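Enquirer: my questions concern the predicted model and sequence given below.
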Amino acid sequence: MEIFGIGTDIIEIHRIKKNIENEKFIKKIFTENEIEYFKKRKMKRESIAATFSAKEAVSKSIGTGIRGFNFIDIEILRDEKGKPYVKSYGGFKKFCIDNNIYEIKLTLSHCKEYATATAIALSN
């Protein structure tokens, strides 16, 4: 196991508030599974902001940002205890396979004004 890269992101929650009312934005950035999670959480903007921040942190952990793939190629889900995890699709999945990235560790946090995420990409 080797650390491929580390990424972190922080976002002001009020910035995401404007965008979550735009269905086009939601569908461009988030997968159906993520949207279902948000609906279960009553579309709380801090959960949406933390998930957006996680996607940014993940893209930074592989050193590319959102290049060669789309936001919806990175899916941020939670297990039964609420621990976040990453699923990969499309161009992001291909990048991970090509670079032997087998897991991305992720942590999320938020307060009243900010949401933040840190991601560590692990490779063989």
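Expert: Structure's in. What do you need? Residues are numbered from 1 along each chain as shown.

Enquirer: please count neighbours and contacts with C-alpha atoms only from this point.
Expert: Noted.

Enquirer: which positions within stretch 73-89 qualify as buried?
Expert: The neighbour-count check on stretch 73-89 (16 or more other CA atoms under 10 Å) flags 73-77, 84-86, 88-89 as buried.

Enquirer: how about stretch 14-24?
Expert: Buried-residue list, stretch 14-24, by 16+ other CA under 10 Å: 16, 20.

Enquirer: and here is the other one:
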Amino acid sequence: MIYGIGTDICDVRRIRASWEKHGERFVRRILSDVEYATWQSRHARWPERGVRYLATRFSAKEAFSKAVGMGMRMPMTWRSCEIGKLPSGQPVIVLHGALKAWFESHDLVAHVTVTDESDYAASFVVVEYRNPPVQAS
């Protein structure tokens, strides 16, 4: 049973402008420590790839916040929601702290997909009950 669905499209140029204006302070606000390390590596090799990575993470976190119905308010924070990947490359949502506790207490599981194309990054998240509640008839 679906708990919520979220989608987001992000203008990569807007993310680039924020990064150019605020520098690493902006990046640190959005990314977890693990994501930040990946961003540094990608940005060092090819700055545009770093910007796209940042935009896809921004978009996926926005989509997740919509799927759980919180927006960006506690316990949802940029850094408590991490977009990781499996060895296959499939993106996954990794939660931390109070957000993880809230999510687990509601017995939820999330599925995420991300994509980017020149000027845009987009994400789609489906959150469902791990064990759907029994509905009275």
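Expert: Alright, I've got the coordinates. Please read all numbers here as calculations on a predicted model, not as lab measurements.

Enquirer: quick TM-score on the pair, please.
Expert: The TM-score (TM-score structural alignment, normalised by the length of structure 1) is 0.90; 122 aligned residues with a CA RMSD of 1.4 Å.

Enquirer: ok, so of the buried residues of stretch 73-89 of structure 1, who is nearest Lys42 of structure 1?
Expert: Checking the buried residues of stretch 73-89 of structure 1 against Lys42 of structure 1 with CA to CA, the nearest one is Leu77 at 16.0 Å.

Enquirer: show me the strands in structure 2, by range?
Expert: 2-11, 81-85, 91-95, 108-117, 120-129 (DSSP state E).

Enquirer: quick check: angle from the longest helix along structure 2 to strand 2-11?
Expert: The single longest helix within structure 2, with elements called by DSSP state H, is helix 47-67. Angle between the axes of helix 47-67 of structure 2 and strand 2-11 is 150 degrees (criterion: axes from the mean of the first three to the mean of the last three CA atoms, to 10 degrees).

Enquirer: contacts for helix 47-67 of structure 2 next, please.
Expert: Under the contact criterion CA atoms under 8 Å, 6 or more residues apart in numbering, helix 47-67 of structure 2 has outside partners 3-12, 15-16, 27, 30-31, 39-44, 71-72, 76, 78, 81-83, 112-116, 121-127.

Enquirer: do the same with stretch 18-34 of structure 2
Expert: Here stretch 18-34 of structure 2 makes contact (CA under 8 Å, 6+ apart) with 36, 54, 57-58, 78-82.

Enquirer: and the two most separated of those?
Expert: For the contacts of stretch 18-34 of structure 2, the maximum inter-member distance is 15.4 Å, found between Leu54 and Ser80 (CA to CA).

Enquirer: can you tell me which of the contacts of helix 47-67 of structure 2 are buried?
Expert: Buried among those by 16+ other CA under 10 Å: 3-12, 15-16, 27, 30-31, 39, 42-43, 71, 76, 78, 81-83, 112-116, 121-127.

Enquirer: tell me which residue is most central in structure 1.
Expert: Nearest to the mean C-alpha position of structure 1, counting by CA atoms, centre = their mean, stands Lys55 at 2.5 Å.

Enquirer: what is the equivalent residue in structure 2 for that residue?
Expert: Under the alignment (TM-score structural alignment), Lys55 of structure 1 pairs with Lys61 in structure 2.

Enquirer: many thanks, we can stop here.
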